[in-house]
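Trainee: this is a predicted model, with the sequence first.
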Amino acid sequence: MKSKLIMSGLAALGVMAGTSGAYAQDAARDAIAERLAPVGQLCLQGQDCGTAAAPAAASSGGGDEVDGEGIYNNVCMACHETGAAGAPIRGDEAAWAERTEQGFATLLEHSINGIGAMPARGGNPNLSDEEMEAATAYMVEPVMDVPELGGGDEEAAAEATEESASDDMAAAEETSADEGTADAAASEEEASSGGSGLDGEALYASAGCVACHAAGVAGAPLIGDADAWAPRLEQGVDALYESVFNGKGVMPPRGGSSASDEEIMAVVDYMVSEVQ
């Protein structure tokens, strides 16, 4: 009788130990996944950047102050800590020098409306002007004197608006000049798009591929680097299409864009044409 009780007790302990071990393994896997989770997402102008909720607006002090650091860490740091797509790195005085000369109001206007590869509001349309102001202030604080937030400096805002209008006019003139030479470049564009008629070079920029393939981010082969592309070209262009469609390594499916199959193929054809 005693031996049966002892055996039953040992069996129960064994089950408990096995269950505890399984829980421990699950907890360890969860902890690893949390540590490996990305700190942010790269989102470029022209992409569907989603509508993720903005981080908590209140500061740790419990007042009406907006948590600019928290917003920066959730939305801005993916580019401004790595320099992706040419974004100036926070704290790099040389990279910010020409920008800070424009004044804080202009920098804020760029943050709100977007500039270059950076989309409006860093790709998060849920962020208010006040939150963008706080995040921008935190980002440039190491390299310039930031004015008092929420001061309503109408004169500075007017100057920023005027400069923005001037930039828009210059961009329109540049676009007009580009259109004037479109016919001469038609045959070249057709070659870079694999005969599809799509502008592979333009799609390469608008779909966000330039962010990684122009800088070698996360091991992406640089555009025009024949040595880096050689082993990939050996697989054949169809294999390259599939790699982009389905994602490969750290590259998400379709490079994280909403481009169609034909547009993806045109982009791949363009990148391949740069090394052939």
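Mentor: Ah, there it is. Here the structure is a predicted model, which is why all the values come from computation and not from measurement.

Trainee: switch to C-alpha atoms for all contacts and neighbour counts from now on
Mentor: OK.

Trainee: can you tell me the helix or strand for the residue lying closest to E109 once chain neighbours are set aside?
Mentor: In space, E109 comes closest to A160 once its chain neighbours are excluded; the distance is 6.6 Å by C-alpha to C-alpha, 6 or more residues apart in numbering. Using DSSP states H and E, A160 sits in helix 154-180.

Trainee: buried sites along that helix?
Mentor: Buried residues in helix 154-180, counting neighbours by 16 or more other C-alpha atoms under 10 Å, are found at A157, A160, S164.

Trainee: what's that helix packed up against?
Mentor: Helix 154-180 is packed against helix 104-113, with contacts defined by 3 or more C-alpha pairs under 8 Å, 6 or more residues apart in numbering; DSSP states H and E.

Trainee: list the helices and strands the helix it packs on packs on?
Mentor: Using 3+ C-alpha pairs under 8 Å, 6+ apart, helix 104-113 is in contact with helix 129-140, helix 154-180.

Trainee: sorry, back to before: helix or strand right after the helix holding A160?
Mentor: Elements were assigned by DSSP H and E; along the chain past helix 154-180, the next helix or strand is helix 186-192.

Trainee: helices and strands around the helix or strand just after that following helix, which ones?
Mentor: Next along the chain after helix 186-192, taking DSSP H and E as the criterion, comes helix 200-206. Helix 200-206 is packed against helix 186-192, helix 261-273, with contacts defined by 3+ C-alpha pairs under 8 Å, 6+ apart.

Trainee: wait, the residue nearest to E109 sits on A105?
Mentor: Yes. Under the contact definition of C-alpha atoms under 8 Å, A160 touches A105, with a separation of 6.1 Å.

Trainee: returning to what we had before: quick one: which of the helices and strands packed on helix 104-113 is nearest A211?
Mentor: helix 129-140 (20.4 Å; C-alpha to C-alpha).

Trainee: next up, a second structure to put side by side with the first:
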Amino acid sequence: MKAMNSFFVKSVLGTISMLFALSISAASVQDDMSREAIAERIKPLGKHYVAGESSAAEESSGPRSGQQVYDKYCTACHTSGVMGAPKRNNAADWQPRLDQGMETVLKHAVEGFNAMPPKGTCSDCSEEEIQAAINYMTEEI
């Protein structure tokens, strides 16, 4: 009987200590259930952008400069002259185009012409940004 009582006491004490530990654990979990704590735990680790969409930073900062557009979208073709693209600040390449008038140059850049697709590779560029890129590519001519 004494052994049975000892077992019973140990079982009851073990159960009480386990419940006590769970209540402490539950309290700490409850502390972490605030809206701020949850928001912190589930916040995104990074951001992604889909091709053709501009980032919020680009949208909020206003129009991109000619150099920004050129560096990001135009440089691949207009640095080396791929498929007849006029190279930046190369008067021999640009003069025949500029002789047609800036309106025509802009129209060709926006609508596409020969191997150049509409707006080059910058589908989200405004006409003003395309014009700025043209100005950047021809500024020293």
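Mentor: That came in fine, so what should we check first? Just so it is clear, the structure is predicted and the values come from calculations on it, not from any experiment.

Trainee: picking up where we left off before, which stretch of the second structure lines up against the helix holding A160 of the first structure?
Mentor: Aligning helix 154-180 of the first structure against the second structure (TM-score structural alignment) gives no matching residues.

Trainee: which parts of the second structure are helices?
Mentor: 2-31, 35-42, 56-60, 66-69, 75-78, 91-98, 102-111, 127-138 (DSSP state H).

Trainee: and those helices as a markdown table, adding distance to A85 of the second structure?
Mentor: Listed next are the helices of the second structure as a markdown table, based on distance: least, C-alpha to C-alpha, whole Å:
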| stretch | distance to A85 of the second structure |
| --- | --- |
| helix 2-31 | 63 |
| helix 35-42 | 48 |
| helix 56-60 | 27 |
| helix 66-69 | 16 |
| helix 75-78 | 6 |
| helix 91-98 | 8 |
| helix 102-111 | 11 |
| helix 127-138 | 11 |
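
Trainee: mind checking which of those helices is nearest V50 of the second structure?
Mentor: helix 56-60 (12.2 Å).

Trainee: contacts for that closest one?
Mentor: Identification of contacts with helix 56-60 of the second structure by C-alpha atoms under 8 Å, 6 or more residues apart in numbering yields R64.

Trainee: run the chain-centre distance for that helix.
Mentor: Relative to its parent chain, helix 56-60 of the second structure has a centroid offset of 10 Å by C-alpha atoms, centre = their mean, to the nearest Å.

Trainee: indicate which one of the helices and strands packed on helix 104-113 of the first structure is closest to A202 of the first structure.
Mentor: helix 154-180 (12.4 Å).

Trainee: could you give the angle of that closest one to helix 104-113?
Mentor: Put simply, helix 154-180 of the first structure runs at 60 degrees to helix 104-113, going by axes from the mean of the first three to the mean of the last three C-alpha atoms, to 10 degrees.

Trainee: so how far is helix 154-180 of the first structure off the chain centroid?
Mentor: In terms of C-alpha atoms, centre = their mean, the centre of helix 154-180 of the first structure is found 25 Å from the chain centre.

Trainee: hmm, L107 and R99 of the first structure touching each other?
Mentor: Yes. Counting by C-alpha under 8 Å, R99 of the first structure does reach L107; the two are 7.2 Å apart.

Trainee: compare those two and say which is more crowded by neighbours.
Mentor: The neighbour comparison of R99 of the first structure against L107 (other C-alpha atoms under 10 Å) goes to L107, with 20 against 15.

Trainee: who's in contact with the aligned partner of that one in the second structure?
Mentor: Structural alignment (TM-score structural alignment) places L107 of the first structure against V105 in the second structure. Shown in contact with V105 of the second structure (C-alpha under 8 Å, 6+ apart): R97, L98.

Trainee: would TSV of the helices and strands packed on helix 104-113 of the first structure with distance to Y204 of the first structure be doable?
Mentor: Below are those laid out as TSV (distance: least, C-alpha to C-alpha, whole Å):
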stretch	distance to Y204 of the first structure
helix 129-140	28
helix 154-180	17
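
Trainee: quick check: which of the helices and strands packed on helix 200-206 of the first structure is buried the most?
Mentor: Burial among these, expressed as mean neighbours by mean count of other C-alpha atoms under 10 Å, is greatest for helix 261-273, which shows a mean of 22.

Trainee: whereabouts in the second structure does it align?
Mentor: Under TM-score structural alignment, helix 261-273 of the first structure corresponds to no residues of the second structure.

Trainee: helices and strands around that helix, which ones?
Mentor: Using 3+ C-alpha pairs under 8 Å, 6+ apart, helix 261-273 of the first structure sits against helix 186-192, helix 200-206, helix 237-246.
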